[in-house]
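Q: coords below, sequence missing:
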């Protein structure tokens, strides 16, 4: 059995992953609030945890792994969009979920086993809140129900801060009906025209944090193996999930392992609309970036490090994929390279896994490369596209091969090989491979070939 090691955000240590039940490995990942297109930052956890899902299926068997990722379809942002557009909320959420599926499918992400919508689990949320109130961990006030944070002694363990430190260092909503500034909303009243459900505390809707706790419990049980999401969710969302779940279920420990991916930058800067560097996955696809390219760039940086999207990285990714697909387009897949399994088993070292693809290409092992690319999720695109792109690149290099052959023929007569050497240096500097035999001259692209550099060196 392969040994998987993961860095647990709760313990801050890399630990051997030991599922509660190897016959049923369970993972929950926080999904999107469905009111608009998913941006590139939203896509990073999808791709990261898709790779983990693939690894778990490989190690434990596809039937032994349950992956849950939710849709938050009740939220003030959704209500605001409905009010602004005059459209029905369900129409907006259905459309947005469709967009999300299309975009994540384009990135090669497998669909989770379950994709629960929050509105389908309102009854479970109300039941959990009732239990928390009965145990003294929550209280009703002015149509709201709030979680009593200080009733849970371990609050703050995930983020590593005490409650008093959080109050001192954070902007906390202080409502007059709160017993403590850190207490958070489990249920809130809904005014006319806003979605709501009848409850013991009046007509209202759930707070954000209770949604994931209720859905995780219903689909995975009191205790499960892995909970994942972006680092921005660690506090307060995940901290609150732990508190309310641990208090609701006396015998459960909620998630055993917590994994958080770091944030995304664009050309070295935080992505924001004010900087003009904010874009959705659909924007990139519309600009002509294939989904495989986006996936390759996202996986080129370890999930626990900030990921910087750059146009140069995208160009490099496309060049690599052109060569890989060209080699594998006409072959049957063999076995997944064990070096990739080993890399991913070491805290999801996706950058190392991608480097194995380069090695397989260099080794000329097309069948293993094909299987390994499939395993890593590079399966959804049009392979013919990549073959044609590779042919186009090779066609651009043909004149240089001819020029090099002519220079060598002239050098054989003059015994002056300076022009030959200069051409070779130029081509190699641009990432091309020069093969010269007695009867032929070939100039081939490598994964590092950059036609922009070639033009600049002319």
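A: Yep, that arrived. Note that the structure is a prediction, hence the values are computed from the model and not measured.

Q: please count neighbours and contacts with C-alpha atoms only from this point.
A: Noted.

Q: can you pull out the strands in the stretch 51-200 of the chain?
A: Assigned by DSSP state E, counting those that start in this stretch, the strands in the stretch 51-200 of the chain fall at 65-69, 138-141, 144-147, 184-189.

Q: deepest of those, which one?
A: Highest mean neighbour count of the strands of the stretch 51-200 of the chain: strand 144-147, a mean of 26 (counted as mean count of other C-alpha atoms under 10 Å).

Q: show me what that strand is packed against.
A: In terms of contacts (3 or more C-alpha pairs under 8 Å, 6 or more residues apart in numbering; DSSP states H and E), strand 144-147 is packed against strand 138-141, strand 184-189.

Q: can I get these in JSON lines including distance to residue 280?
A: Shown next, in JSON lines, are the helices and strands packed on strand 144-147 (distance: least, C-alpha to C-alpha, whole Å):
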{"stretch": "strand 138-141", "distance to residue 280": "39"}
{"stretch": "strand 184-189", "distance to residue 280": "31"}
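
Q: distance of residue 334 relative to residue 375?
A: Residue 334 sits at a distance of 11 Å from residue 375 (criterion: C-alpha to C-alpha, to the nearest Å).

Q: of those two, which one has the most company?
A: Neighbour totals were compared for residue 334 and residue 375, and residue 375 leads with 19 against 14 (other C-alpha atoms under 10 Å).

Q: for residue 85, see how far away the more buried one is.
A: Distance of residue 375 to residue 85, given as C-alpha to C-alpha: 42 Å.

Q: adding another structure so you can compare the two:
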């Protein structure tokens, strides 16, 4: 039985979707005023991995992730660049989509923009006014947080202990207008030439929290299975979403709240943040590191744990990706001389590893144990590929399971042909290994090349090679 850790209850719960066979997921997307950093990408990759596992288990997934394309940061970026908020949004949404493509994040996502849903946002706020949860002060509309009886339950915070300004984006003017310091803005009165829309309260724009409540309920319904995002969004953003959504609909907003951990930078595991100036944009990162490596690094750390980003973690991901690719190529090569039929013993070993993978992933998407099973499958595949006799059906079973399980982590395979420079580099490495009396590595390189159709011949004049393909 698949279990999910629910932030609201702080325990693992059996997953039972609202609609049998379907999963509704809403994941908070970026504010598109700049290139996304690897912390933003971590959330996108974590929930894409979760989404892919749901699909592997046979569920239809309805996935929505928004773009916040109007707020103070957007307005400031437009002003600083002497352009419009929409132009800023268009530029960085395009960049975001390019980054997601490089990280192999699924395209099958509804990506609504806040500015495309202004009418629905206004209607939502008016409904909260009618319910007595919202009040207007000179064109600014606020939510009465204390009126919502379980406010603070998601973040496990006592309302009476909340400090002034806990709802973020607070200034002295707002504080003076509020009935209670913990109230938060639903609609903001426009200032000067800021981007604005007509509303019953005058010209203004939406507050941050209301956007996600509107887009989630519009595209997925009043109640959804999963709401995800970074753990920094638990309070106040998701707390406020829950309060305003349930106040309007009188229904449970989310069954399972899921939150991913942060990214830490360097050997000291310092938390990455823009305030510390130690953030890395995906746009820049992909100039130096292949997207598949970044994807494997991010998708194989449990979503609730922090990701350690440093040279060592990148090198480990590169090495592990190569192992998987080599196993795929070794299996593909042996198909050319495989005999018909199958090997029952190997088939059973494959199915056992797949069962271990499923057990791991069913436990709150334990990707670290899950990917360990995939590496074990690759190891078994390599051993089988070196057998003198191999069976076609067993090779196909290996390939099918290796591809399907790896795809959950966003990894796809392709056949590669070794060029002469790569072969010579491996021969040089083998020669050095023999000098160092590292005969295990020497034999590994010989077998690796053999499985790729390259035969080595050691002669008094040195090592020669020929390609059998």
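A: Thanks, I have the structure now. The structure presented is a predicted model; accordingly, all values stated were derived computationally and were not measured.

Q: got the strands of the stretch 51-200 of the first structure as CSV, with distance to residue 9 of the first structure columns?
A: Formatted as CSV, the strands of the stretch 51-200 of the first structure follow (distance: least, C-alpha to C-alpha, whole Å):
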stretch, distance to residue 9 of the first structure
strand 65-69, 19
strand 138-141, 27
strand 144-147, 23
strand 184-189, 22
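
Q: which ones are touching residue 331 of the first structure?
A: When contacts are counted by C-alpha atoms under 8 Å, 6 or more residues apart in numbering, residue 331 of the first structure touches 366-367, 370.

Q: of those, which is the nearest to residue 385 of the first structure?
A: Closest approach to residue 385 of the first structure among the contacts of residue 331 of the first structure (C-alpha to C-alpha): residue 370, at 16.0 Å.

Q: burial count for whichever residue in the second structure pairs up with the closest one?
A: Alignment note: residue 370 of the first structure maps to residue 403 in the second structure; criterion TM-score structural alignment. Using other C-alpha under 10 Å, residue 403 of the second structure has 17 other residues around it.

Q: ok, residue 268 of the first structure next?
A: 12.

Q: just the one 4 residues further on next, same as before
A: Neighbourhood size, residue 272 of the first structure [other C-alpha under 10 Å]: 12.

Q: spatially nearest residue to it, not counting backbone neighbours?
A: residue 278 (5.0 Å; C-alpha to C-alpha, 6 or more residues apart in numbering).

Q: before we move on, the earlier item: among the contacts of residue 331 of the first structure, which one sits closest to residue 314 of the first structure?
A: Proximity of these to residue 314 of the first structure (C-alpha to C-alpha) peaks at residue 370, which lies at 21.1 Å.

Q: spell out the secondary structure type for that closest one.
A: When classified by DSSP: H, G, I helix; E, B strand; the rest coil, residue 370 of the first structure comes out as helix.

Q: sec struct for the closest residue to it other than its chain neighbours, please.
A: For residue 370 of the first structure, ignoring the flanking residues on the chain, the nearest one in space by C-alpha to C-alpha, 6+ apart is residue 333 at 5.0 Å. Three-state call for residue 333 of the first structure (three-state DSSP): coil.

Q: gap between residue 333 of the first structure and residue 365 of the first structure?
A: Per C-alpha to C-alpha, residue 333 of the first structure is found 10 Å from residue 365 of the first structure.

Q: equivalent analysis for residue 12 of the first structure, please.
A: Between residue 12 of the first structure and residue 365 of the first structure the distance is 39 Å, computed by C-alpha to C-alpha.

Q: and the longest helix for the first structure?
A: helix 383-414 (DSSP state H).

Q: could you list the buried residues of it?
A: By 16 or more other C-alpha atoms under 10 Å, the buried positions in helix 383-414 of the first structure come out as 383, 386-387, 389-390, 393, 397, 400-401, 404-405, 407-408.
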